[in-house]
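Engineer: kindly generate the corresponding structure for this input.
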Amino acid sequence: MKVLIADDELISRMITKAAVEQSGHECIVAVDGDSAWELFQVHSPEAVVTDLMMPGMNGLDLCRAIRSAEDESYTYVILVTSHGSREDVLAGMDAGADDYVTKPLDPFNLHIRLLAAQRITSLHADLARYRSALTEQARTDPLTKLHNRLKLTEDLAGLHTSARPGDYCLAMVDVDNFKSYNDLYGHQAGDAALATIASTLAAEVRASDAVYRFGGEEFLLVLRDQTSSGAEVVLERVRSAVHALQIEHSGDPDGVLTISAGVAAYTEGHRAGTEQLLKEADLALYAAKASGRNRVAVSTQGSSPN
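Structural biologist: Purely as a prediction, here's the structure:
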C-alpha cells in the first residue's frame, strides 16, 4: 500500500516513516500540508497519515481536499493529534478523516490502523471495479457485444457538448430479409448471423468510429470527422464485407445475407439535432430498401461532394 505522510516536525516525520515502512508499506513524505496536497495529486496514495497542525494547509484542510477530489477511488486518512482531544478528533472526522492516533506516535497503534486502511481501501477498489463492470454491462448488447442504445444516447449527447462539435455521419444499417432468415433457419442461426455481422461491422470502421446495436437486426454507425461522401465509401466497404461472408439465405434474391444502409451527415450548413439525423438516416435506409436492398443510400440533407 502507498502511504503519504504529512508532518512539519522532523522527528515526528522520521518516526512515522519508520513505522510505515516497518509495516511493509511504500512511503511518501511531505514536510507540510501544501506539499502533501501536491504529492497526493501526483501519487494517489491509498492512505494518508497527516498531522493536524501544520503551516499552510493544515490536516483538516488536507482531509477536505482529499475527499472533494475522490471519484471512484478511496483514500484512508489517519489524523495525528498532539493531545487526542475530543474537539480535535470530532473536527477531524467531520473533515473526512477515518481514524486518528496521538503523539508521541506508537508504531503498534499505527500498524493496526494501517491494516484497517488496507482492508477498507481494498474493499473500495473492489466496489469500483464492480461498478465499472456493471456500468459497461448496462451499455453492452449481450448478443453482439456491441454498445447498445443507452450508450448511443450518451455518446451522441457527448458529440454536442463542445462549443463547436466536429462533423460526423450516422449510418443506419439493416440486415435484409432477416425475418425470412429466422423463419427458414431458426432464431439460433439468426442470433449467430447477427453476431457475425456485428463483428464484421466493427472490424471495417476506424477505432475513432463506433458501432451500436440499434434494435433487432438494425445497427447504427457513428463515423467521426467524416463527410457524407466519405461515409458512403465506408458503408460500401462494410456492405461488401458482409456480402463476402456468404451467409447462406435461400429466401433472399442474392442467396446470402446482405445489408442495406442509410447515411445522414452532421456538417457545416446542416447542424441538425440527433433526432433529426436519425430520422434522415432512417429515411435514407428506407430508400435503399425500396431501391432493391443490398445497397447504400445517402440523405440529400447536408450531403457534400468531398
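Engineer: every contact and neighbour count from this point should use C-alpha atoms.
Structural biologist: Will do.
Engineer: surely Ala36 is in a helix?
Structural biologist: Yes - Ala36: assigned to a helix according to DSSP: H, G, I helix; E, B strand; the rest coil.
Engineer: tell me how many other residues surround the closest residue to it other than its chain neighbours.
Structural biologist: Take Ala36 and drop its neighbours on the chain: the residue closest to it by CA to CA, 6 or more residues apart in numbering is Ala30, 4.9 Å away. By other CA atoms under 10 Å, 19 other residues sit near Ala30.
Engineer: could you measure Ala30 against Thr140, distance?
Structural biologist: Look at Ala30 and Thr140: by CA to CA, to the nearest Å, they are 44 Å apart.
Engineer: just the strands from this protein, written as ranges.
Structural biologist: 2-6, 26-30, 47-51, 76-81, 99-102, 168-175, 210-215, 218-224, 259-266, 296-298 (DSSP state E).
Engineer: to Ala128, which of these lies closest?
Structural biologist: strand 76-81 (15.2 Å; CA to CA).
Engineer: contacts for the closest one?
Structural biologist: 46-53, 59, 63, 88-89, 92, 96-103, 113, 117, 120-121 (CA atoms under 8 Å, 6 or more residues apart in numbering).
Engineer: one step back: highest mean neighbour count out of the strands of the chain?
Structural biologist: Highest mean neighbour count among the strands of the chain (mean count of other CA atoms under 10 Å): strand 259-266, with a mean of 30.
Engineer: what residues are up against His25?
Structural biologist: So His25 contacts 1-3 (CA under 8 Å, 6+ apart).
Engineer: run the last query once more with 10 Å
Structural biologist: 1-3, 17, 19, 47, 114, 118 (CA atoms under 10 Å, 6 or more residues apart in numbering).
Engineer: repeat for Tyr266
Structural biologist: Here Tyr266 is in contact with 165-170, 224-228, 272-274, 277, 301-303 (CA under 10 Å, 6+ apart).
Engineer: looks like Val3 contacts Ala18 (just checking).
Structural biologist: No - applying CA atoms under 10 Å, one finds Val3 not in contact with Ala18, separated by 11.8 Å.
Engineer: so for those two, which residues contact both of them?
Structural biologist: Going by CA under 10 Å, 6+ apart, residues that sit against Val3 and also against Ala18 are Cys27.
Engineer: re the thing from before, CSV for the strands of the chain, including distance to Leu245?
Structural biologist: CSV is the format used below for the strands of the chain (distance: least, CA to CA, whole Å):
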stretch, distance to Leu245
strand 2-6, 52
strand 26-30, 55
strand 47-51, 54
strand 76-81, 55
strand 99-102, 62
strand 168-175, 13
strand 210-215, 18
strand 218-224, 17
strand 259-266, 11
strand 296-298, 18
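Engineer: how about this one, so we can line them up?
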Amino acid sequence: MKVLVADDDPGSLLVARAAVERYGHDCLTAADGDEAWALYLEHQPDVVVTDWMMPGMDGLALCRAIRAREADLYTYIVMLTSQGSRDDVLAGLAAGADDYVTKPLDPFVLHARLLVALRVTTLHADLAHYRKVLSQQARTDPLTGLHNRLKLSEDLEQLHARSQRYTEGYCVAMCDVDHFKSYNDIYGHQAGDLALRAVAEALVGAARKSDGVYRYGGEEFLLVLPNQSQVSAKAFMERALDTVRGLQIVHSGDPLGQLTLSAGISAFTAEHRADADTLLGEADAALYAAKAAGRNRVELAL
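Structural biologist: Here you go, the predicted model:
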C-alpha cells in the first residue's frame, strides 16, 4: 500500500516511517497539514496516518477534505491522538477517520491498523470495480455491444447543452433495418441476431470517433452526429447505407434480395433550436417517410 504519514513531531514521524516501510509499504511523509494535503492530491495514497494538531491544516480538516474529495477509491484514515483523549477520538471519527492510534506511537499497533486498512481498501477497490462494471452493463446493449437508450439519453443531454451554449449544430439519424420481421420469419431469430450485430458493426465502422452509435430498440439504431449539417449528415448516412448493403446479407423477403437500411435525419441548428426529444421525434418521422417512399434510403426532417 501507499501510506502517507503527517506529523509535525520529527521523532514520531521517523518512528512511523520506519514502521510503515518495515512491513513492506511505500511511505510518504509530511511535516504539516498543508504539505500532507498537497501530497494526497498528487499521490492518492491508500492510507493516511495523521496527527491531530499540526501547523496549517489540522488533522480534522485533513480528514474532512479527503472525505469531500473521494470518489470511487477509498482512503483509510488513522488519527494520531494523545493518550486518553476520548473527545479527540470521537471528533476524529466524526470528521471521517476510520481508526485511531494513541501517542507515543507503538509500531506493532500501527502495523495492526495497516492490516485492517489493507482489507478495507481492497474491499472498496473491489466494490468500485463492480460498480463500474454494472454501470457499463446498464448502458450497453447486450446483443450488439452498442450503447443503449440510457447512455443515449445521457450523451444527448450533454451534447445538446454544449450545442446550445456554443451554438454548434448536430444531427440525429434514426435507422431501421428494412423488412426485418420477415427476415426473422424466414431465417429465424438467431440469424436475425447475427444480422443486427453485423449492421451494428458496419455503422460503428462508418462513424467518426466523435459520433455516437446506439441501439434504439428492436431493429432500430440511432446515430448522434456532432458538428454535422443536414446535408453532410445525409451524405454520411448514404455511405453508411452503402456499407450495410455491402455486407450482402441475403434476404429473400426484401425486393433487393438483401438486407438494407432506411434512415431519417433531424438537425439542431441556429435556426432550429429544438430540444432533444423533439429532434428524436422529427428523426423518427423522417424515417417513416423513408419507409413510405420505398425504403433503402435517407430522408431529412421537414
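Engineer: before we move on, back to that, farthest-apart pair in the contacts of His25 of the first structure, please.
Structural biologist: Longest span within those, CA to CA: Lys17 and Gln118, 16.8 Å.
Engineer: show me which of these two is the more surrounded one.
Structural biologist: Lys17 (23 against 17).
Engineer: show me what that one lines up with in the second structure.
Structural biologist: Matched to the second structure by TM-score structural alignment, Lys17 of the first structure sits across from Arg17.
Engineer: distance of the residue nearest to that match when sequence neighbours are not counted from Tyr74 of the second structure?
Structural biologist: Leaving aside its sequence neighbours, Arg17 of the second structure sits nearest to Cys27 (CA to CA, 6+ apart; 6.3 Å). Using CA to CA, Cys27 of the second structure is found at 17 Å from Tyr74 of the second structure.
Engineer: contacts only, for the closest residue to Val109 of the second structure other than its chain neighbours.
Structural biologist: Leaving aside its sequence neighbours, Val109 of the second structure sits nearest to Val101 (CA to CA, 6+ apart; 7.4 Å). Listed by CA under 10 Å, 6+ apart, the contact set of Val101 of the second structure reads 49-51, 78-83, 89, 109-110, 113.
Engineer: can you lay out those as CSV showing distance to Thr269 of the second structure?
Structural biologist: Below are the contacts of Val101 of the second structure laid out as CSV (distance: CA to CA, whole Å):
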residue, distance to Thr269 of the second structure
Val49, 55
Thr50, 55
Asp51, 58
Val78, 55
Met79, 57
Leu80, 60
Thr81, 62
Ser82, 66
Gln83, 68
Val89, 60
Val109, 65
Leu110, 62
Arg113, 60
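Engineer: hang on, His147 of the second structure packs against Val204?
Structural biologist: No - counting by CA under 10 Å, His147 of the second structure sits too far from Val204 to count as a contact (11.0 Å).
Engineer: for the second structure, just list every one of the helices.
Structural biologist: 10-22, 33-43, 59-69, 86-95, 107-138, 149-166, 180-187, 189-206, 230-246, 276-292 (DSSP state H).
Engineer: mind reading off the mean deviation between the longest one and the first structure?
Structural biologist: When you say that, I think you mean helix 107-138 of the second structure. If you overlay the two and look at helix 107-138 of the second structure, the average distance to its match in the first structure is 0.6 Å (mean CA distance after the TM-score superposition for the first structure).
Engineer: quick check: angle from that helix to helix 149-166?
Structural biologist: Angle of helix 107-138 of the second structure versus helix 149-166, following axes from the mean of the first three to the mean of the last three CA atoms, to 10 degrees, is 90 degrees.
Engineer: which strands or helices does helix 107-138 of the second structure pack on?
Structural biologist: helix 10-22, strand 47-51, strand 76-81, strand 99-102, helix 149-166 (3 or more CA pairs under 10 Å, 6 or more residues apart in numbering; DSSP states H and E).
Engineer: nearest to Glu70 of the second structure, of those?
Structural biologist: Comparing these by CA to CA, strand 76-81 comes nearest, at 11.1 Å.
Engineer: on that earlier part again, can you add distance to Gly246 of the second structure and give the helices and strands packed on helix 107-138 of the second structure back as CSV?
Structural biologist: Formatted as CSV, these follow (distance: least, CA to CA, whole Å):
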stretch, distance to Gly246 of the second structure
helix 10-22, 62
strand 47-51, 57
strand 76-81, 56
strand 99-102, 64
helix 149-166, 27
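Engineer: for the ones you listed, which one sits closest to Glu238 of the second structure?
Structural biologist: Taking these one by one with CA to CA, helix 149-166 is closest: 22.2 Å.
Engineer: return the distance of the closest one from the chain's centre.
Structural biologist: 15 Å (CA atoms, centre = their mean, to the nearest Å).
Engineer: if you count contacts, what does that helix end up packed against?
Structural biologist: Using 3+ CA pairs under 10 Å, 6+ apart, helix 149-166 of the second structure is in contact with helix 107-138, strand 170-177, strand 212-217, strand 220-226, strand 261-268, helix 276-292.
Engineer: and the last one, what does it pack onto?
Structural biologist: This points to helix 276-292 of the second structure. Using 3+ CA pairs under 10 Å, 6+ apart, helix 276-292 of the second structure sits against helix 149-166, strand 170-177, strand 220-226, strand 261-268, strand 298-300.
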